Structure formats: structure tokens, C-alpha cells
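Engineer: missing the sequence, but the structure's below:
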């Protein structure tokens, strides 16, 4: 069940990043509003280049594939040992990103509202939940 839930979350987030790569500003009303909601860096007034959002989406889908392979729900496309390493890298990345939401250093880098509040309420906890779900897949 953890693999399915994590995969669904990763796929939805990938879809949103693909949408941003194509210029969609949802859930905001403008690009500037979107930047304030999802980036949070002082002085940033434009979204990253479309290729960057698309690359994030591709990595999220790759993560979904890794989770499904390790859980036995998909076929491996590479040697299995690579998946064993990759899934723990994913756990570390999501745990670090989730934990960063509550540090002074991260807040100093990303002070713009509403990102700062949304990061503590939603983005950080979601990353921590993903770390837990993916670690369960890796362990069982």
C-alpha cells in the first residue's frame, strides 16, 4: 500500500511540474503569484525555465518507477542493485527537504510569503510523509 500511495503522490506532483513547464500557472493566478507560492526566494519574479520544471517532473516519475520496482509492482529496467541504492537516496532527499522546511537556514533562503507558510504547513510535511512511505517500501 505504501508503494501505491507514494507512486500516486509522485505522479500527481510530476503532472503539476509538467503543467508548469508548459506555462500553466495553476494553482496561482499569474506567474508572479506562482513564484511566490512555490519558490519563495527573495527577488525571484519568474518561474525557472520550462526545461527545469520538466526535468523535475521526469525525476519524480523516475522515482515513481523506482518505488514500484522495489515493491515488486513493476519490472526493473536496470540492474536491481541500482534500485536498492536509488530508493535510499530518495528517502534521504525527501527527508532532508522535508526537514529543511523547519530550519532557520532554509527560511533565510526562502522567506517570501505565502511560500514560507505553505512550506511549513504542506510542502515540508508532504516530503516527510514521502520519506516515510518510501522507506517502508525499501524495508519491506
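Structural biologist: Ah, there it is. The shown structure was predicted, so the numbers you read here are calculated from the model rather than taken from an experiment.
Engineer: CA atoms for contacts and neighbours, from now on please.
Structural biologist: Noted.
Engineer: from what I can see residue 75 touches residue 69, true?
Structural biologist: Yes - counting by C-alpha atoms under 8 Å, residue 75 does reach residue 69; the two are 5.8 Å apart.
Engineer: So between the two, which is more surrounded?
Structural biologist: More crowded of residue 75 and residue 69, by other C-alpha atoms under 10 Å: residue 69, with 20 against 12.
Engineer: Tell me how far the helix or strand that contains that one lies from the chain's centre.
Structural biologist: Under the criterion of DSSP states H and E, residue 69 resides in helix 50-70. How far helix 50-70 lies from its chain's middle: 9 Å, per C-alpha atoms, centre = their mean, to the nearest Å.
Engineer: then this one, side by side with the first:
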């Protein structure tokens, strides 16, 4: 019952993130005052003064939109263009990717590696927890698939 709501929430968050990455690739600096401040907020590498290239930003945007589409497929809002088992595996993979990034982002080794402020505090407070919750959302959607079975043969 909650799967459709979770699906739409995840897809919306991921689509907004994808749109932001695309806009950043084209030079929009929202929510920062300039490109250097934006780069320090969203990339955080030591000494960064410019945002990544258009191609890099669009690469991330396309993947975020793809994950948004996957969330809609898992919530059965979008048709399944491939077999059901492949969608289930994609959902599991998305869960692992997002949960993994969420966890890695708060490890002391990550924080010592390079990120500078304000990325470091934004990552600790917002980015990593949100990314972790997105991963949990994908896990819940994948486990809630109505055609999921827990025996060999898995999905019909």
C-alpha cells in the first residue's frame, strides 16, 4: 500500500537531483552565489574552484533520471520494458549503491580524504543521510514487489 507513495517520493527526489545536476552542467549556480561556492558545496574536493564539465554533470543527471524511472517501475507506475527479475535486480543494485554511498560518506576515512567545507558539513547533515534513505527506499520497493518469491526460480 505504501509502495506507490514511496515510489513517487523517490522518483521526485531523484528527478529534482537530476535536474539540478543538468542545470549545474549548463552553468546555473543555484543555490550558490557563484561557481566556486557551488563547487565547494556540491563537489568538495580540496582546492576546487570550478564545477565539473558539462559532460560529467549530464552523466550524473542521466543516471539520476534513470534511477527515478526505476523507482517508478518498482512502484508499478511505469511499464516494465524488461523482465521482472531484471527490474528486481536493478532495484537491489540501486539499494546497494545508495546505501553504500550513504554509509561511506560518514566514515572518518572519507572525511579525512579530501572534502572541505561547506561540503563536509552538508554531506554529514544532508547528503549522506538522504542518499542512505534513498537506498533504503529502493530496498523496500524491491522487497515489496508483488511478484517477488523467496525460492529458486525467483520471479515469474
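Structural biologist: Sure thing, it's come through. Everything numeric here is computed off the predicted structure, so don't read it as measured data.
Engineer: Can you calculate the TM-score here?
Structural biologist: Overlay of the two chains. TM-score (TM-score structural alignment, normalised by the length of the first structure): 0.94; 140 aligned residues with a C-alpha RMSD of 1.1 Å.
Engineer: mean offset of the helix holding residue 69 of the first structure relative to the second structure (after superposition)
Structural biologist: With mean C-alpha distance after the TM-score superposition for the first structure, helix 50-70 of the first structure departs from the second structure by a mean of 0.9 Å once superposed.
Engineer: What span of the second structure is that helix aligned with?
Structural biologist: The aligned range for helix 50-70 of the first structure in the second structure is 54-74, by TM-score structural alignment.
Engineer: Report the buried residues of the matching stretch.
Structural biologist: Along stretch 54-74 of the second structure, these residues count as buried under the neighbour rule (16 or more other C-alpha atoms under 10 Å): 57-58, 60-62, 64-74.
Engineer: How about stretch 28-48 of the second structure?
Structural biologist: Buried residues in stretch 28-48 of the second structure, counted by 16+ other C-alpha under 10 Å: 28-29, 35, 37-45, 48.
Engineer: just stretch 106-120 of the first structure next, same as before
Structural biologist: For stretch 106-120 of the first structure, a neighbour-count test (16+ other C-alpha under 10 Å) marks 107, 110-120 as buried.
Engineer: Then stretch 72-92 of the first structure?
Structural biologist: Quick answer for stretch 72-92 of the first structure (16+ other C-alpha under 10 Å): 83, 86-88, 90-92.
Engineer: now do stretch 97-113 of the second structure
Structural biologist: Of all the residues in stretch 97-113 of the second structure, those buried under the rule 16+ other C-alpha under 10 Å are 97-99, 101-102, 105-106, 111.
Engineer: Now, those that are in strands?
Structural biologist: Secondary structure from DSSP state E places none of these in strands.
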